[in-house]
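Trainee: coordinates only, sequence not included:
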């Protein structure tokens, strides 16, 4: 069976999620108080409705508790975001993801029972900052305050060396998850796998360890 999602708030973030889920063939209920927004997504989502989600009876009438996952992407109205989340928690929705505006908003959302809180603007800012700082970092995904997954581009320093030669796990406490070479992706590469100039290495580890490894092995001088 297809999973059923409800997206509350059809701004840039909510609208993007709505489109992406719909493109992947999921059943999506799009909800907003703005009629123009709802009309915009009427042909994209499975259903689109104008509704005030801070009203418990409205949520019940939408059958919101039957959805597998509800995403609260309400824009600048923090009060509406908090009230909506509280209602969803009280109705027993299985999984609730909420967009936070700031750290205070996040604390409140966690207190009232949101299952996952996201900061799309902040997280994107962190990714861009990492990409700007290092020419070797192609992409960056923060897993927690201390752990991340990064894509590093291999240069002359590691060219022709195997993973066992580099001993990345023992020396840096990081794990190489995959190596991308052109169109080919080698997931969980063997220790005997050799690296070549231009390979993309996908690594998981603690930020301090990744930074140390990047400096030692991937920071080629021009």
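Mentor: Right, received. Where do you want to start? Quick caveat, the model's predicted, so the values are computed rather than measured. Residues are numbered from 1 along each chain as shown.

Trainee: only C-alpha atoms for contact and neighbour calcs from this point on.
Mentor: Will do.

Trainee: residue 104: how many residues sit nearby?
Mentor: Residue 104 has 9 neighbours, counted by other C-alpha atoms under 10 Å.

Trainee: what's the spacing between it and residue 71?
Mentor: The gap separating residue 104 from residue 71 is 19 Å, by C-alpha to C-alpha, to the nearest Å.

Trainee: what number of residues lie near residue 169?
Mentor: Neighbours around residue 169, by other C-alpha under 10 Å: 13.

Trainee: for the residue in the chain sticking out farthest from the centre, give me its contacts.
Mentor: Ranked by distance from the centre of the chain (C-alpha atoms, centre = their mean), the top residue is residue 160, with 33.8 Å. If you count contacts by C-alpha atoms under 8 Å, 6 or more residues apart in numbering, residue 160 has them with 194, 195, 196.

Trainee: use this one as the comparison:
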């Protein structure tokens, strides 16, 4: 079944989320109180509505109770962001993701029931820092303040060795959960410890940020 999303606030963050979900073929209800934004997204989202989402009556009339996941993309107006998140929670929305302006804003959003809070600027800063410090990290997904999943391109120091040889779990406290083949592009979930790593393979690794950093530093080719 196609999942249904609603995005409230079509600024840089909310607009980007709306575009990406729509590209993936999801049903997206785009909501903003600015006519220009709704005009922009009318041909992108499944539905685009001019509305003031800080009005509880409006949220009910839009039928948000039937939406699987609501993304609150409002960050600059902290009061509206908090109010809307609280009302969505009271409406019984299954999953709420909200954008936070700062750490205090994040704490409040989590306290009132947001399932996930995004710091676009902070998270992008961390991602850029990882790419600057590393030649091998392709993707970095933050699971919490201390744990992440990363995709690491196999370095020359890894090629030809097996996971048993590298002993990543014992030496670095990280787990290799999958290997993407550089040749076939196939993904091997729970790879065997005896299979040698090939050039251009990509290791999908989960662990504490500090442990991932030690691992990457050891095998970095710079």
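Mentor: Arrived safely, thanks for sending. Quick caveat: nothing in here was measured; it's all calculated off a predicted structure.

Trainee: and the helices in structure 1, which stretches?
Mentor: 12-23, 35-41, 56-61, 78-90, 103-112, 120-133, 163-166, 168-172, 207-213 (DSSP state H).

Trainee: pick the most buried one from the ones you listed.
Mentor: helix 78-90 (a mean of 19; mean count of other C-alpha atoms under 10 Å).

Trainee: give me the mean distance between that helix and structure 2.
Mentor: When structure 2 is overlaid, helix 78-90 of structure 1 sits 1.2 Å from its aligned residues on average, using mean C-alpha distance after the TM-score superposition for structure 1.

Trainee: packing partners of that helix?
Mentor: If you count contacts as 3 or more C-alpha pairs under 8 Å, 6 or more residues apart in numbering; DSSP states H and E, helix 78-90 of structure 1 packs onto strand 69-72, strand 96-99, helix 103-112.

Trainee: could you rerun that using 10 Å?
Mentor: helix 56-61, strand 69-72, strand 96-99, helix 103-112 (3 or more C-alpha pairs under 10 Å, 6 or more residues apart in numbering; DSSP states H and E).

Trainee: how about those in CSV, adding distance to residue 45 of structure 1?
Mentor: Listed next are these as CSV, based on distance: least, C-alpha to C-alpha, whole Å:
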stretch, distance to residue 45 of structure 1
helix 56-61, 18
strand 69-72, 14
strand 96-99, 18
helix 103-112, 26
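
Trainee: mind listing what whichever residue in structure 1 pairs up with residue 203 of structure 2 touches?
Mentor: With TM-score structural alignment defining the correspondence, residue 203 of structure 2 maps onto residue 201 in structure 1. By C-alpha atoms under 10 Å, 6 or more residues apart in numbering, the residues touching residue 201 of structure 1 are 137-138, 150-154, 176-181, 185-186, 195.

Trainee: to residue 48 of structure 1, which of the helices of structure 1 lies closest?
Mentor: Proximity to residue 48 of structure 1 (C-alpha to C-alpha) singles out helix 35-41 among the helices of structure 1, at 5.7 Å.

Trainee: list the contacts of that closest one.
Mentor: Defining contact as C-alpha under 10 Å, 6+ apart, one finds that helix 35-41 of structure 1 is touched by 9-11, 15, 18-19, 29-32, 42, 44-45, 47-51.

Trainee: repeat that for stretch 173-183 of structure 2.
Mentor: Residues outside stretch 173-183 of structure 2 that contact it (C-alpha under 10 Å, 6+ apart) are 149-154, 163, 167-169, 185-193, 197-212, 214-215.

Trainee: which of those fall in strands?
Mentor: Taking DSSP state E as the definition of strands, the contacts of stretch 173-183 of structure 2 contribute 149-153, 187-189, 202-208.

Trainee: which one of those sits closest to residue 59 of structure 2?
Mentor: residue 149 (35.3 Å).

Trainee: counterpart of that closest one in structure 1?
Mentor: Per TM-score structural alignment, residue 149 of structure 2 is aligned with residue 149.

Trainee: and for residue 44 of structure 2?
Mentor: Alignment note (TM-score structural alignment): residue 44 of structure 2 maps to residue 44 of structure 1.

Trainee: next one: residue 2 of structure 2
Mentor: Using TM-score structural alignment, residue 2 of structure 2 pairs with residue 2 in structure 1.

Trainee: what about that match, how many residues nearby?
Mentor: For residue 2 of structure 1, the count of nearby residues is 8 (other C-alpha under 10 Å).

Trainee: find me the equivalent region of stretch 13-26 of structure 1 in structure 2.
Mentor: Counting by TM-score structural alignment, stretch 13-26 of structure 1 corresponds to residues 13-26.

Trainee: just give the nearest non-adjacent residue to residue 85 of structure 1, would you?
Mentor: Closest residue to residue 85 of structure 1 in three dimensions, ignoring its sequence neighbours and counting by C-alpha to C-alpha, 6 or more residues apart in numbering: residue 114, at 6.7 Å.

Trainee: list the contacts for that neighbour?
Mentor: Residue 114 of structure 1 touches 72, 82, 85-86, 88-89, 93, 95-98, 106-108, counting by C-alpha under 10 Å, 6+ apart.

Trainee: got a markdown table for the contacts of residue 160 of structure 1, with distance to residue 57 of structure 1 too?
Mentor: Output for the contacts of residue 160 of structure 1, formatted as a markdown table (distance: C-alpha to C-alpha, whole Å):
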| residue | distance to residue 57 of structure 1 |
| --- | --- |
| 194 | 61 |
| 195 | 59 |
| 196 | 60 |
